[in-house]
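S.K.: structure here, sequence nowhere to be found:
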């Protein structure tokens, strides 16, 4: 694919107006004419020459596809988009693109579906792919990229601009196996953070507790709260058919804090088995909290029967019956409506365990892929790489922009601003591992194996072997 530059060389029409030259120079006569030769005749513009000058084509508008779109070059065109945003999320998404549509005249026709994961494969295989698709599970995009039906954005988007506007980890996560080698399969637009520990701020401060900076400090604080008469942690993994998924977030976070990013990548690809020492170590570290009856509200067995959305409730009693809940920033939608961020509740970063691995951050989010290559589609994709494309959504709360040009001033709470800064400054960013794994593992044996282990119906070794069987089968 050739990158659209929007440039052509202008036609230069040179008219010889009122200048003097020798006839030999104009007509190829004696090149050795003496200086005393009479001057050549003066050439005046003819009517034909004047007409040619007037009708000379003007230079085409220059700039990137987004620049040209903003100049109205693609007014009246349509770009189709398919994704999982429905209900309130669809309203927020459509609000975020409204100004772009008004400025450019491009109509982004968005179709949201709760059955996106099942439908997108059917549409792509049937030759009815949308121009752009929003994948909340990059593992699904990776499987489609291997078919060669996803357009490689390496030659579509300015790579220097992307490097300047994204943490390198985001770009690494957009690189996937194509039919004939590695491709840039998509660009990241909306994200949320999964390395957060939520707590009741006012009561926490009143109790004299301090936010832990290391894992040892976290465990010491957990023990101190237990000695003060309360379990520190409020944990629940019940989620209907998806029961067990919150446990995967814990394992993923601990993996990032106890082994290399390369090992994490191998793990989510199935190259580092669940039965490996690295994964077993991560679950054992988690177990020191989860399986300690003094540390968890209701004890370990209640974890399996408590809905993840109900789990934080004990933090909001007066006084709190539990103090910590570790889940992504979406969990605040399950907090009491009267609870105010930065006042009634706050969060701290889940501390590092091994300092050599820095401050890694586990994220989830949406990656947009391109299936049809037209100038207006390129313009929309370029727009989606800018913070401006998600500004109104950021201002409404609940999402984090992965782009560096998204101003921290857009966030309406100090909590969200800190979260955005955490993502920008992360030493390592990695996507939710279970969402990168094949469904039979990430949304199958991983969920069930962790549930069986926490409930006591399987030993750790049995659970890890059960989870690994998803890969083996």
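M.R.: Thanks, I have it. Because the structure is predicted, anything quoted here is derived from the model rather than measured.

S.K.: going by C-alpha atoms from here, please, whenever you check contacts or count neighbours.
M.R.: Fine.

S.K.: report the buried residues of the longest helix along the chain.
M.R.: Identified as the longest helix of the chain according to DSSP state H is helix 87-104. Neighbour-count burial for helix 87-104, counted by 16 or more other CA atoms under 10 Å, picks out 90, 92, 93, 94, 95, 96, 97, 100, 101, 104.

S.K.: let's bring in a second one:
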């Protein structure tokens, strides 16, 4: 499925969004960290007045599946508790494994599909529709989406013009987080270009700290690294063509991006544990080891989206003071803006399931989780004051003001077999590239072979 988000947009649109984000983050030098958010008088998780009408569902039972764990899962359960309170329904959270399509397939084969699933890829939504699993959203959910979401966020949840997904969660995946103490000790400055990032990395290294943690044990952060470089360097039109496999992974633009990526991944001393250590580092650890150990952590920086804050919260570091963030630097003409997200999809059509997705599409649900931190909503009617710190508020503001001028995560647009399966496709190929960053041609050949098989075309 190719949405309006995947249409060609000029460089200047992306540049404008990147400039907005850069300016927003520059204003976010500190955060209160208080329980009372921005003087709203409300504690995290407190609810606001109802803006969405929900039916009484006394006795109804629902299952909701998602791959979320830890704090993210706990916070979402508080949203589900509010739905239970308002409707009288009973909702059970079902922990799913990646890839969630495979997990759902086994559940459906066993005759026990969850009522609603949160799918992290547009490709997975399309697959669920093609298999006959997904049910179209009803009039109330569609009405709620139209009221609260930009056209682009609505379209990315459509298949063949019909609404199947409601994007409950978004991610800004064009951010690099850094240990403030490390940067201060190294005399490093927030970089705006790729060359400046390499300079800052060298300064951090010279100060005695390894520059980067890379979550190589998980394939998906590696795809995000590539996408930011590729979007900035090759531009939006090439990005869309590669996302749809209209050009091959053996294209010179891919060679250029991988060669650029190797400028960091190819330097053993720039990666915590070297390439071997990076391949054993899972995403949560890549974050926590950057913000523990005082001014001598295992790394000074870590790349990933706004959701990094959940993991920073597991350390004693405070976002906005101990942990700061800058936009992914411009590699080409403009800085990249890559987004991702999770959409609620109905698998068992019922009054209760439709009501739950309608609730998730409302500002009521998103506001609850926004207050708890580590979460970003594409819902434009969630008050910015709901986000728990200045950094998160500015990231949310930038996403909403971007409207449709962003690019959705490329691997999430791909067929699941290529862009969303651990140990296979792009995830595995980029892990192999991290292991041997000198073999650009070999990585391209593997990527093209796997993409051609998954897309069913030769590019």
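M.R.: That came through, no problem. For clarity, every value in this text was computed on a predicted model and none was experimentally measured.

S.K.: superposed on the second structure, what's the mean shift for the longest helix of the first structure?
M.R.: Helix 87-104 of the first structure: mean distance to aligned residues in the second structure after superposition is 3.3 Å, counting by mean CA distance after the TM-score superposition for the first structure.

S.K.: after that helix, which helix or strand is next?
M.R.: Per DSSP states H and E, the first helix or strand lying C-terminal to helix 87-104 of the first structure is strand 107-112.

S.K.: enumerate the positions of that next one that are buried.
M.R.: By 16+ other CA under 10 Å, the buried positions in strand 107-112 of the first structure come out as 107, 108, 110, 111, 112.

S.K.: just list the residues touching the last one, thanks.
M.R.: Spelled out, it's residue 112 of the first structure. When contacts are counted by CA atoms under 8 Å, 6 or more residues apart in numbering, residue 112 of the first structure touches 82, 83, 84, 85, 86, 90.

S.K.: ok, those in the second structure: which stay?
M.R.: On the basis of both residues aligned by TM-score structural alignment, their matches' CA atoms under 8 Å, what survives of those in the second structure is 82, 83, 84.

S.K.: from the residues you listed, which land in helices?
M.R.: Per DSSP H, helices hold no members of these.

S.K.: ok, and the most crowded of those?
M.R.: Using other CA atoms under 10 Å as the neighbour criterion, residue 83 leads those with 24 neighbours.

S.K.: got the angle for the longest helix of the first structure vs strand 107-112?
M.R.: Per axes from the mean of the first three to the mean of the last three CA atoms, to 10 degrees, the angle that helix 87-104 of the first structure makes with strand 107-112 is 170 degrees.

S.K.: what about residue 294 of the second structure, neighbour count?
M.R.: Neighbours around residue 294 of the second structure, by other CA under 10 Å: 14.

S.K.: any idea which helix or strand carries it?
M.R.: Following DSSP H and E, one finds residue 294 of the second structure outside all helices and strands.

S.K.: and stretch 389-404 of the first structure, how far out from the chain's middle?
M.R.: Distance of stretch 389-404 of the first structure from the chain centroid (CA atoms, centre = their mean, to the nearest Å) equals 11 Å.

S.K.: where does it end up in the second structure?
M.R.: On the second structure, the counterpart of stretch 389-404 of the first structure by TM-score structural alignment is residues 365-380.

S.K.: and that stretch, how far apart are its ends?
M.R.: 13 Å (CA to CA, to the nearest Å).

S.K.: if we can go back for a sec, now the two most distant members of the buried residues of helix 87-104 of the first structure.
M.R.: Largest separation among these by CA to CA: 90 and 104, giving 20.8 Å.

S.K.: from the centroid of the first structure, which residue is nearest?
M.R.: Nearest to the geometric centre of the first structure sits residue 188, at 3.4 Å (CA atoms, centre = their mean).

S.K.: can you find the partner of that one in the second structure?
M.R.: Alignment note (TM-score structural alignment): residue 188 of the first structure maps to residue 167 of the second structure.

S.K.: so where does that match fall, helix or strand?
M.R.: strand 165-172.

S.K.: so which elements touch the next helix or strand after that strand?
M.R.: Counting by DSSP H and E, the next helix or strand C-terminal to strand 165-172 of the second structure is strand 175-179. Applying 3 or more CA pairs under 8 Å, 6 or more residues apart in numbering; DSSP states H and E, we find strand 175-179 of the second structure packed against strand 301-303, strand 323-327.

S.K.: for the ones you listed, which one sits closest to residue 139 of the second structure?
M.R.: Comparing these against residue 139 of the second structure with CA to CA, the closest turns out to be strand 323-327 (38.2 Å).

S.K.: in the first structure, point out the residues matching the closest one.
M.R.: Using TM-score structural alignment, strand 323-327 of the second structure lines up with residues 345-349 of the first structure.
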